[in-house]
Each structure stands twice: as structure tokens, then as C-alpha cells.
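Asker: turn this into a structure:
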Amino acid sequence: MAWLVLILSGMLEAVWASALSASEGFRKWKPTVLFALSMTASMAGLAWAMTSLPTGTAYAVWVGVGATLTVAWAIVTKRERAGVARVLLLVLLVTSIVGLKAVS
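Answerer: So this is what the prediction gives:
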């Protein structure tokens, strides 16, 4: 159960990172509210998952999931380009996350 909560919390990290960007320095209220809510839920999930998972592993997976999905969302919405190196590095990041799960 802790792994599921951790993955969902990592997904919420991507939501709050994207909402933070969309808030334009907290000038737009809807993305700002989304940022605050998703960040709170993401941190709470991470904190809960860390009660039964090793801290370093939990944090690395949380950041990895969030970073991967944030970049993927930026590519899908055409805010960033999807170069070969970028895609290969994202695959490496996901592989590393799976590897951390495998050895935990």
C-alpha cells in the first residue's frame, strides 16, 4: 500500500509543479489553488509512505515519478521539445525508479 501511495504522491508532484508554472508567480488564482492542494496532498502521501519505506528510496522514487511526469506533460503540451537524449534520459530515470523498487 505504501508503494501505491508513494506513486500517487509522485504523480501529484507533477500536478503541483505544472500548476506552479501555470500560476505565473501566483498571479492566477485557479492554478495557485491547484498548486496548494496538490502539494499538500503530495507531501502528506510522501510522509505517510516514508513511515514504512526507507527514506532515501521513498524520496528518490517520489522525485523521479514527479520529474518524469512533469517533463512528459511539458512535452505533450508542447512547452518543451522531445529530443532523443531527453527521452532516453527519462527512460533511464524510470528504469532507475523500477530498480529502486526491486531492491527495496
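Asker: make it CA atoms for all contacts and neighbour counts henceforth
Answerer: OK.
Asker: who's in contact with the spatially most central residue of the chain?
Answerer: The residue lying closest to the centre of the chain (C-alpha atoms, centre = their mean) is Gly66, at 1.2 Å. By C-alpha atoms under 8 Å, 6 or more residues apart in numbering, Gly66 lies in contact with 10-14.
Asker: swap in 7 Å and give it another go.
Answerer: Each residue near Gly66 by C-alpha atoms under 7 Å, 6 or more residues apart in numbering is listed here: 10-11, 13-14.
Asker: without its sequence neighbours, what residue ends up closest to Ala74?
Answerer: Spatial nearest neighbour of Ala74, excluding adjacent residues (C-alpha to C-alpha, 6 or more residues apart in numbering): Glu80 at 5.4 Å.
Asker: report how many residues lie close to that neighbour.
Answerer: 12 (other C-alpha atoms under 10 Å).
Asker: quick one: it and Leu92, what's the gap?
Answerer: 19 Å (C-alpha to C-alpha, to the nearest Å).
Asker: just Leu100 next, same as before
Answerer: In terms of C-alpha to C-alpha, Leu100 sits 12 Å off from Leu92.
Asker: so which of these two has more stuff around it?
Answerer: Leu100 (15 against 12).
Asker: by contact count, what packs against the helix or strand harbouring the more buried one?
Answerer: If you go by DSSP states H and E, Leu100 is part of helix 84-103. Helix 84-103 is packed against helix 55-76, with contacts defined by 3 or more C-alpha pairs under 7 Å, 6 or more residues apart in numbering; DSSP states H and E.
Asker: please give me the structure for this one as well, since I'd like to look at both together:
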Amino acid sequence: MAWVILLVAGLFEVAWAIGLKYTDGFTRPWATAGTVLAMVVSFWLLGIAMKTLPVGTAYAIWVGVGAVGTVILGIVLLGEPANAARLISVALIVAGLVGLKLATPA
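Answerer: Here you go, the predicted model:
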């Protein structure tokens, strides 16, 4: 169950990272409120997952899910470039995340 919680925490990290773009420098109140809420939920869930998962693994997975998701949504929602170097780099992050999951007994 800790892995599922960690994945959801990572998805909320994606939400707040993308949300930062939509806050327009924290000048848009609703976008700012949603972004702050996503931050709180993300950190809270990460803390719950860390009760049973190793801190290094949990943090790396959380950041990795956030990074991969943010890159993908940046491409889809914000028109960021999807060149080969970026996509290969994202694939390498995913490979690292899979490796950490396979190497963690919890």
C-alpha cells in the first residue's frame, strides 16, 4: 500500500509543479490555492509512505514521478519541446525508478 500512496504523492507533485505555472507568479488566487493544496497533500502522502519505505527510495521515487509527469504535461499542456534527447532522458529516469522499485524489498 505504501507504493500506491507514494505514486499518488508523486502525482500530486506533478499537480503542484504544473500548478505553479498557472499561478502566474502567485497572482491568481484560485490557481495559487490549488497549487498550495496539492503541495500539502503531496508532502503529507510522502510522509505516510516513508513510514514503511526507505527514505532514499521513497524520496527518489517521489521526485522521479514528479519530474517525469511534469515533463510529459509540459509537452502536452504547455507546448514544450518533445525532442529525442528529452524523451530519452525521461526514459532513463523511468528506468531508474523501476530499478529502485525492484531493488526495494518493501
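Asker: can you tell me the SS state at the residue nearest to Ala74 of structure 1?
Answerer: coil (DSSP: H, G, I helix; E, B strand; the rest coil).
Asker: look up how far Trp62 of structure 2 lies from whichever residue in structure 2 pairs up with it.
Answerer: Under the alignment (TM-score structural alignment), Glu80 of structure 1 maps onto Glu80 of structure 2. Distance of Glu80 of structure 2 to Trp62 of structure 2, computed by C-alpha to C-alpha: 22 Å.
Asker: kindly report the same for Gly25 of structure 2.
Answerer: 24 Å.
Asker: more neighbours: which of the two?
Answerer: Comparing Gly25 of structure 2 with Trp62 by neighbour count (other C-alpha under 10 Å), the higher total belongs to Trp62, at 26 against 9.
Asker: what sits against that one?
Answerer: Trp62 of structure 2 neighbours (C-alpha under 7 Å, 6+ apart): 6, 9-10.
Asker: can you do 8 Å?
Answerer: 6-7, 9-10, 13, 46.
Asker: got it, and Leu69 of structure 1?
Answerer: Applying C-alpha under 8 Å, 6+ apart, the residues near Leu69 of structure 1 are 11, 14.
Asker: now tell me what touches stretch 76-86 of structure 2 from outside.
Answerer: With C-alpha under 8 Å, 6+ apart, stretch 76-86 of structure 2 has contacts from 74-75.
Asker: cool, and stretch 53-60 of structure 2?
Answerer: Taking C-alpha under 8 Å, 6+ apart as the rule, stretch 53-60 of structure 2 contacts 2, 6, 46, 49-50, 97, 100-101, 104, 106.
Asker: returning to that earlier point: in a markdown table: the contacts of Gly66 of structure 1, plus distance to Ser42 of structure 1 and neighbour count.
Answerer: Below are the contacts of Gly66 of structure 1 laid out as a markdown table (distance: C-alpha to C-alpha, whole Å; neighbours: other C-alpha atoms under 10 Å):
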| residue | distance to Ser42 of structure 1 | neighbour count |
| --- | --- | --- |
| Gly10 | 7 | 29 |
| Met11 | 8 | 22 |
| Glu13 | 6 | 28 |
| Ala14 | 9 | 27 |
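Asker: want to try CSV for the contacts of stretch 53-60 of structure 2, with distance to Ala38 of structure 2 as columns?
Answerer: Below are the contacts of stretch 53-60 of structure 2 laid out as CSV (distance: C-alpha to C-alpha, whole Å):
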residue, distance to Ala38 of structure 2
Ala2, 19
Leu6, 14
Leu46, 12
Ala49, 16
Met50, 18
Leu97, 22
Leu100, 25
Lys101, 24
Thr104, 27
Ala106, 26
